[in-house]
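Enquirer: Sequence and predicted structure are below.
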Amino acid sequence: MPSPLLPVSPAARERARGLLEFIDASPSPWHVVASAVAMLERAGYRPLDETASWRLAPGDRCYVIRDGSTLAAFRIGQASPVEAGVRLIGAHTDSPGLRVKPRAGEARGDWLRLGVEIYGGPILATFTDRDLGLAGRVALRAPTAPLGVDSRLVRFDGPLLRIPNLAIHLNRKVNEDGLKLDRQAALPPILGAVEEGLPAAEHLTRLLAAQLAVEPADILGFDLNVYDTQPGAFFGPQQEFIADSQLDNLGSSHAALAALLDTDADPPPATSLCLLFDHEEVGSTSAKGADGSFLDDVLERIALGGGLDRADYRRMLARSVLVSADMAHAFHPGHAGAYDDQHRVHLNGGPVIKTNASQRYTTDGLSAGVFQLACERAGVPWQAYVQRTDMACGSTIGPLAASRLGLRSVDVGNPMWAMHSARESAGAADHDAMCRALMEFFRA
């Protein structure tokens, strides 16, 4: 174990509290972007539209959104990007969980349930017996909007749904065999009693219409998350840990935004770019995922909007560096055999540099050195993580983004327990340490 572990200073505690508030305000990828926009606009960042022409000058602070749940925020540096390159930090807005099917209502006996699909790789058992809500966006008729469709965010703040466990008397081996949920039959959460005479599929439409104060007929569709309504919290004898949903990967998203905004008072010469992608948990292959065109489009338009030509753009990329920020697996004392003994990382031990020889993570010796130097300048420790050789490794946006554009890249993240659980946990001091390290990366 690293010694000493980071203390939870008042500044670190305040930073962790800000993270929990960010998460609790952001129960879907669309809410994540809305929360990010609120932070950016308070700091004076202005919106750009992909359909408009961009004219950019040194010092400009801007953001652009694709389809509501992917965002790029950037500050144009005083130095030419041809000579200084761009410093990029990438994270993602989505988290594993349950997504509501288009015709969601189904009657089973006297009870109404909502059909759901599994999004990404959640630990399904952790969603049972929890106070669940719904959040996302709703598509509405809007004759004056492009294509005649507009969208609005929706959120049911209080507990609305539940996936109750089967009593142990009826499932005697649950503790020996583990909880196994039939994904089609047992997973749909219960909404309430069936209302006689109302088709099952219309219950949710009416709920959404009432929540948004619109007519049911105006609702054309929706994209809805099932989410845990329990707010984030500190825990431990010295309140040295935090627990919340979506720490993976809103911890990294919030840290990237904080690093960008915290360098505004003394902007570094290089252009700084923060990218928050949707769809990482399902492979990133979409119009707004890291394997889509958004990263390429934003970088090229920054170059062209600043008067560079195509050759200058490629030179800019050759000088640029990406930090792919996603969370990391902290050592779990109850499952010591799951880790490489030489690469255990610990809560409150500082940011983690993640390496994989098969390029599931993009880190190499040089890019690791770039981040190590950032940690040194920030005065925070760093840790090294490698997966056990006999276990498959996860991946991040790093390999996709780096391979598309030929960027030097390093994969980093903060250590956490219970990744992909409905309730994850992490060290209360680590978030501030990551923010400070990312700030120094932007300043390099």
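Expert: Thanks, I have the structure now. What you see is a predicted model; the values in this text were computed from it and never measured.
Enquirer: can we go C-alpha only for contacts and neighbour counts from here?
Expert: Fine.
Enquirer: neighbours around the nearest residue to residue 248 once chain neighbours are set aside, how many?
Expert: Nearest non-adjacent residue to residue 248, counting by C-alpha to C-alpha, 6 or more residues apart in numbering: residue 327, 5.8 Å away. Counted with other C-alpha atoms under 10 Å, residues neighbouring residue 327 total 26.
Enquirer: quick one, what contacts residue 327?
Expert: Neighbour list for residue 327: 247-249, 251-252, 412-416 [criterion: C-alpha atoms under 8 Å, 6 or more residues apart in numbering].
Enquirer: Turn the residues you listed into a markdown table, including neighbour count and secondary structure.
Expert: A markdown table is the format used below for the contacts of residue 327 (neighbours: other C-alpha atoms under 10 Å; DSSP: H, G, I helix; E, B strand; the rest coil):
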| residue | neighbour count | secondary structure |
| --- | --- | --- |
| 247 | 31 | helix |
| 248 | 28 | helix |
| 249 | 27 | helix |
| 251 | 28 | helix |
| 252 | 28 | helix |
| 412 | 30 | strand |
| 413 | 27 | strand |
| 414 | 32 | coil |
| 415 | 28 | strand |
| 416 | 26 | strand |
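Enquirer: can you tell me which two in the residues you listed are farthest apart?
Expert: The most widely separated members of the contacts of residue 327, counting by C-alpha to C-alpha, are 247 and 412 (14.5 Å).
Enquirer: alright, now check it against this:
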Amino acid sequence: MYKKTAEDMASFIKNSPTAFHAVDSLKKILNGEGYQELSEGRRWEVSPGGKYYVTRNDSSLIALKVGANLENYRFNIVASHSDSPTFKIKENEELEVRGKYIQLNTEGYGGMLCAPWFDRPLSVAGRVVVKEGNRFVSRLVKVDRDLVMIPNVAIHMNRKVNEGLEYNKQVDMLPLFGGSECRKGDFKKMIAEELGTEEKDIYGMDLYLYNRMEPSIWGANEEFISCPQLDDLQCAYASLQGFLKGTNEESINVFACFDNEEVGSGTKQGAGSTFLYDVLHRISRGLGKDEEEFYCALASSFMLSCDNAHAVHPNHPEKTDACNCVYMNEGIVIKSHAGQKYTSDAVSTAVFKEICEKAGVPVQFFSNRSDMAGGSTLGNIAMSHVSVNSVDIGLPQLSMHSPYETAGIKDTYYMIRATEEFFG
């Protein structure tokens, strides 16, 4: 049960190397479940009992399951994010080194751990805007082979490397693409061939590096799983499964997956945008509800902000709070912060604890050390536009923001069960 769930989650992640691919994977699952796609640029025709989804920028998605009895309705919302730290390929993408190498010119996206990106097989994926006749078409591309690598400098040339090194992303982190037979222009030529189009018809590219290493289930009792992008596609996958399983005829169930959390969410498709508010408002109006009914619904709504949490590190247990610390395979994490980086409070914590009790799922609590700044997530950012009761939760993991992260084999299942109970 636990292993099969983790394997299914890892398969989803393997097919989702960028936020664009993650949303495409989500769409395929929703289409298979009979959900109807809505367009922000067209009038919505919606009805009680309907199932819908809408995307923005092809990298954020909101799905809705509308109850049949909405006399006193509310929104049950689960939110996660589709992006992960990586390296984005710049517009003028090729750099020549002494006529012998071609590197790809990249820049960091999000706050990644740099060291694990060295000496491992990488490739390129993302979206490309192609001109077809008189219109532009967005096309997904995933180069499905070992394509590039970021080589380390040998210890013989940097004897102090193991004493600590600050990486310069413009110098140290550029991937090697080709040797002396490679020429400038070969990269775009390769992308055109992947898409079956002409180079001249490529008008824009949002391309990123992705890690080619296969997911791995390991440990003395196969209790751990490692793969790319657990933060936050583990939560996105699990909460979608709970969303699909749960039904509440007196509410509108909402699954949201936002892009750009790793760079602050302040984009048109991020949690800091109007995307969530726009969708909730439009679905409410489309169902014939007036403004007063909409705001009454918001007042009784609830959101689970799902983003992974830091497990106690076996080599550095001192990095986490002595009491409010969490471990893999021991349950869903409720995150709290006195400075309000997380939305959890006494009320929302109590509500979620009861949800987990009903689901038979264990719960843990995380707070940062008081002398150490932690990260933030999308919950309190989204709340600046749609203010509802909210709790910040996640699944415990190691090596957050590495290209190869580690989590517990049981925790994906726990999240599915808890979100199914929430949506029910």
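Expert: On my side now, so go ahead. Fair warning: this is a prediction, and the values are worked out from it, not measured in the lab.
Enquirer: follow-up on the earlier one: distance to residue 376 of structure 1 for the contacts of residue 327 of structure 1 - can I get that in a markdown table?
Expert: Shown next, in a markdown table, are the contacts of residue 327 of structure 1 (distance: C-alpha to C-alpha, whole Å):
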| residue | distance to residue 376 of structure 1 |
| --- | --- |
| 247 | 25 |
| 248 | 25 |
| 249 | 24 |
| 251 | 21 |
| 252 | 19 |
| 412 | 15 |
| 413 | 16 |
| 414 | 16 |
| 415 | 18 |
| 416 | 22 |
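Enquirer: In structure 2, what range does stretch 160-170 of structure 1 match?
Expert: The alignment of stretch 160-170 of structure 1 onto structure 2 (TM-score structural alignment) spans residues 147-157.
Enquirer: Kindly check the end-to-end length of that stretch for me.
Expert: End-to-end distance for stretch 147-157 of structure 2: 26 Å, by C-alpha to C-alpha, to the nearest Å.
Enquirer: Over to stretch 76-85 of structure 1?
Expert: For stretch 76-85 of structure 1, the first-to-last residue distance is 11 Å (C-alpha to C-alpha).
Enquirer: And the contacts of that stretch?
Expert: Contacts for stretch 76-85 of structure 1 (C-alpha under 8 Å, 6+ apart): 56-61, 267-272, 303, 312-313, 315-321.
Enquirer: Among these, name the buried ones.
Expert: Neighbour counting by 16 or more other C-alpha atoms under 10 Å classes 56, 59-61, 267-272, 303, 312-313, 315-321 among the contacts of stretch 76-85 of structure 1 as buried.
Enquirer: sorry, back to before: looking at structure 2, name the residue matched to the residue nearest to residue 248 of structure 1.
Expert: By TM-score structural alignment, residue 327 of structure 1 lines up with residue 308.
Enquirer: again with residue 63 of structure 1
Expert: Match for residue 63 of structure 1 (TM-score structural alignment): residue 53.
Enquirer: Check the gap between that match and residue 239 of structure 2 for me.
Expert: Distance, residue 53 of structure 2 to residue 239 of structure 2, using C-alpha to C-alpha: 15 Å.
Enquirer: cool, and residue 216 of structure 2?
Expert: 22 Å.
Enquirer: More neighbours: the two, which one.
Expert: Neighbour tally, residue 216 of structure 2 and residue 239, criterion other C-alpha under 10 Å: the higher count belongs to residue 239, 29 against 15.
Enquirer: who touches the more buried one in this structure?
Expert: By C-alpha under 8 Å, 6+ apart, residue 239 of structure 2 lies in contact with 78, 255, 415-416, 419-420.
Enquirer: for it, helix, strand, or coil?
Expert: Put simply, residue 239 of structure 2 is helix when judged by DSSP: H, G, I helix; E, B strand; the rest coil.
Enquirer: Looking at structure 1, name the residue matched to it.
Expert: Under the alignment (TM-score structural alignment), residue 239 of structure 2 pairs with residue 256 of structure 1.
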